[in-house]
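Participant: Next come a sequence and a model predicted from it.
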Amino acid sequence: MLYSALSLLFSVGAAVFASPVESPFEIPGGGVRQLRCGTNLSDIAIRTAEQEFAILQDQPGVSAEADQAIPINVYCNVISKDSTQSGGNIPDSQIMSQIKALNAAFSPSYVFKPAGTARVTNPDWFDNVGPGTTQQTSMKNSLRKGGPRDLNIYFVGFTGNGLLGYATFPFSYKSNPKDDGVVLQYSTVPGGTMEHFNEGKTGVHEVGHWLGLYHTFQGGCSDPGDYVGDTPAEVSPASGCPTGRKTCPKVSGPDPVQNYMDYSYDSCMNQFTTGQMARAVAETKTYRPS
């Protein structure tokens, strides 16, 4: 049964996991089309992944409880078009602030530890990296370090395509280890120049995917939604910080616009639920052995 589920997962979903689908997001008042996150899976890929996850959680030694903070080594890869900060060559201080933002958001379940920074000047990668591109493959094959529990973050420019970030999911690691990681718009780090998205919360959001979390609006108002029981369902992503918004009439309480896995402004995001952290820990123990 386990072999069948794994075979189905990798035959149906592997390509989707390696090449997330872009999700449109319009920044209000800016008149510029932006993409908050390029990490999405098809419904069939999600169902297949969840079937496998349910089977694997029944294996000995897997639980949703973190006995102590799970250490994650973070390898940062700064891809710039030139040597200037405006060209993507962000300073070490901003990199450390991004890691600090991760620790603040995921504590006490995880602790993120800087493991090294690589700096590469490559205008082609800086401008053209994206889900499924040859530039992404070349960049990751050249730079990725560590094993399944080591986080590689690639800071790029996404010039012209509007992406703020995207990530791979834990269950795709085995089929394509080199593809594993998070790709971020360099200007979203704390102190960056991306208006409304410069407190490092894009990094938190994408690392949430890397740890196994879906968007809060996954599946709209229909069960099972994001596969976490304590995140209220919402029909669509939030924009700005619409506190009190309620898009699913039958759901108790308002939309989770302050959740890191929504699309709100960075200033609005400040929480994961208990269920999300339990899911992330279980995904880590299942797919990212130490």
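Facilitator: Nice, I can see it.
Participant: Please count neighbours and contacts with C-alpha atoms only from this point.
Facilitator: Will do.
Participant: Which residue is the nearest non-sequential neighbour of Ser107?
Facilitator: Ala69 (7.6 Å; CA to CA, 6 or more residues apart in numbering).
Participant: That neighbour contacts Phe112, correct?
Facilitator: No - the pair Ala69 / Phe112 is not scored as a contact, 9.5 Å apart, by CA atoms under 8 Å.
Participant: what's the helix or strand for the closest residue to Arg119 other than its chain neighbours?
Facilitator: Sequence neighbours aside, Val78 is the residue nearest to Arg119 in space, at 4.8 Å (criterion: CA to CA, 6+ apart). Assigned by DSSP states H and E, Val78 belongs to strand 70-80.
Participant: Which other helices and strands does the helix or strand just after that strand contact?
Facilitator: Next helix or strand after strand 70-80 toward the C-terminus (DSSP H and E): helix 92-106. Counting by 3 or more CA pairs under 8 Å, 6 or more residues apart in numbering; DSSP states H and E, the packing neighbours recorded for helix 92-106 are strand 110-121, helix 201-210.
Participant: in helix 92-106, what counts as buried?
Facilitator: The neighbour-count check on helix 92-106 (16 or more other CA atoms under 10 Å) flags 94-103, 105-106 as buried.
Participant: With stretch 3-22 instead?
Facilitator: Going by neighbour count (16+ other CA under 10 Å), the buried part of stretch 3-22 is 5-6, 8-10, 13-14, 16-22.
Participant: Below is structure B, check it against A:
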Amino acid sequence: MVRATSHTAACDTSGHARPVRGVLRRSGGPPVHDRADLSRSQVQAMLDDLRRTLRAEYGTDDERMLEARWRRARRIVVPVRFHVLTDGRHGRLSKAKAKRQIATLNAAYGGKWGGADTGLRFRLASYRVTVQPAWFLRPHVYERAIKKRLRKGGPGTLNLFTAAVGVDVLGFSTFPQWYRQDPRNDGVVVDYRSVTGGTYRHFDRGFTIVHEVGHWLGLFHTFENGCQTPGDGVADTPYESTPAEACPRHKDTCPQRGADPVRNFMNYGWDDCMREFTAGQGRRLRAAWAAYREPRRAKSARGKA
């Protein structure tokens, strides 16, 4: 699958350029999952911030050591506020479909299809339908207005919005490192046709939301930075110079050890072919959760360590 190579940016209210986190497609082709449009320096800065935050809270940034210290026998349960935007005729997803998407999240993050169990689970905390044609048709333009009106909860609450994101994009997400500076803009926005049981061929199993929630929880693309350090910053996802296209059986694009992780949820590719997170990605998710999305537990855990 060929991705657009040009970088697009939008300006926030402070006047600083920020990446447009969306899904791009080849002209005339089907939609694809997403491109978190970050530079190598941005990725490195975000990884450095995570390490600094973990060291400040726990005295170490070694994720394996932190796992042993936390003794996380119980799972992290993420409350989801499911916001359905509609113009009155289109996009009105039922509560049953929202529950089905939550089940998909739990299966993906629980390793049901062969990957690692990340230790994260999701529960539907609320479901709301909002009839607002302009918001529904142009969620990129009205992102701040939408979230200002509808978003609820703190850093550990996933606000998920469905709308007609468009034929060029399927979704966009914020990262946990951004919450402190811009909490009102936190959340995930996806095209309603890409949910579990949607109408987009090859993108109808709900894995766009799985992918975008991965960003919201702190993961980058597996092909981030190509074959260059730091890659995606996770040790057990091999370097990858180009994203997966459609449904490849095998792909190896970097000289470092390991074939490209073409089945990983944080790659590009059809929903038909995605199936896993790695153990390292699970540790990264839990570390980022403790650092950014559950600060009270992080401080409590530090005191008991």
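Facilitator: All right, it came through fine. Predicted, not measured: the structure shown is a model, and the values here were computed from it.
Participant: And the TM-score between them?
Facilitator: Their TM-score after superposition, calculated using TM-score structural alignment, normalised by the length of structure 1, is reported as 0.86; 265 aligned residues with a CA RMSD of 2.0 Å.
Participant: and the buried residues of helix 92-106 of structure 1 as JSON lines, adding distance to Phe155 of structure 1?
Facilitator: Output for the buried residues of helix 92-106 of structure 1, formatted as JSON lines (distance: CA to CA, whole Å):
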{"residue": "Gln94", "distance to Phe155 of structure 1": "11"}
{"residue": "Ile95", "distance to Phe155 of structure 1": "10"}
{"residue": "Met96", "distance to Phe155 of structure 1": "13"}
{"residue": "Ser97", "distance to Phe155 of structure 1": "14"}
{"residue": "Gln98", "distance to Phe155 of structure 1": "11"}
{"residue": "Ile99", "distance to Phe155 of structure 1": "13"}
{"residue": "Lys100", "distance to Phe155 of structure 1": "16"}
{"residue": "Ala101", "distance to Phe155 of structure 1": "15"}
{"residue": "Leu102", "distance to Phe155 of structure 1": "15"}
{"residue": "Asn103", "distance to Phe155 of structure 1": "18"}
{"residue": "Ala105", "distance to Phe155 of structure 1": "20"}
{"residue": "Phe106", "distance to Phe155 of structure 1": "20"}
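Participant: thinking again about what came up before, can you tell me which residues contact the residue nearest to Ser107 of structure 1?
Facilitator: Taking CA atoms under 8 Å, 6 or more residues apart in numbering as the criterion, Ala69 of structure 1 is in contact with 107-111.
Participant: Looking at structure 2, which of those hold up?
Facilitator: Using both residues aligned by TM-score structural alignment, their matches' CA atoms under 8 Å, structure 2 keeps these contacts from the contacts of Ala69 of structure 1: 109-111.
Participant: Pick the one among those residues closest to Trp210 of structure 1.
Facilitator: Using CA to CA, Tyr110 comes nearest to Trp210 of structure 1 of those, at 12.9 Å.
Participant: which stretches of the stretch 101-250 of structure 1 form strands?
Facilitator: 110-121, 150-156, 165-167, 182-185 (DSSP state E, counting those that start in this stretch).
Participant: roughly how far apart are Arg283 of structure 2 and Gly214 of structure 2?
Facilitator: Per CA to CA, to the nearest Å, Arg283 of structure 2 is found 12 Å from Gly214 of structure 2.
Participant: same thing with Val32 of structure 2?
Facilitator: Taking CA to CA, one finds Val32 of structure 2 at 16 Å from Gly214 of structure 2.
Participant: How about Arg201 of structure 2?
Facilitator: Distance from Arg201 of structure 2 to Gly214 of structure 2, by CA to CA: 22 Å.
Participant: Same check on Ala145 of structure 2?
Facilitator: Taken as CA to CA, the span from Ala145 of structure 2 to Gly214 of structure 2 is 24 Å.
Participant: Could you check which of those two has the larger neighbour count?
Facilitator: Gly214 (21 against 14; other CA atoms under 10 Å).
Participant: Pretty sure Ala115 of structure 1 sits against Ile72.
Facilitator: No - look at Ala115 of structure 1 against Ile72 with CA under 8 Å: they stay out of range, at 9.2 Å.
Participant: rewinding a little: any idea what the residue nearest to Ser107 of structure 1 aligns with in structure 2?
Facilitator: Residue pairing (TM-score structural alignment): Ala69 of structure 1 is matched to Arg75 of structure 2.
Participant: Roughly how far does its match sit from Gly153 of structure 2?
Facilitator: 20 Å.
Participant: next one: Pro261 of structure 2
Facilitator: 34 Å.
Participant: out of these two, which sits in the busier spot?
Facilitator: Counting neighbours by other CA under 10 Å for Pro261 of structure 2 and for Gly153 shows that Pro261 has the greater number, 25 against 13.
Participant: So the most centrally placed residue in structure 1 versus Ala278 of structure 1, what's the distance?
Facilitator: The residue lying closest to the centre of structure 1 (CA atoms, centre = their mean) is Glu206, at 1.9 Å. Per CA to CA, Glu206 of structure 1 is found 17 Å from Ala278 of structure 1.
Participant: likewise Ser138 of structure 1?
Facilitator: The value you get for Ser138 of structure 1 to Ala278 of structure 1, if CA to CA is used, is 34 Å.
Participant: which residues of the stretch 151-290 of structure 1 fall in helices?
Facilitator: 201-210, 274-287 (DSSP state H, counting those that start in this stretch).
Participant: what's the distance between the last one and the middle of its chain?
Facilitator: Put plainly, it is helix 274-287 of structure 1. The chain centre lies 14 Å from the centre of helix 274-287 of structure 1; the measure is CA atoms, centre = their mean, to the nearest Å.
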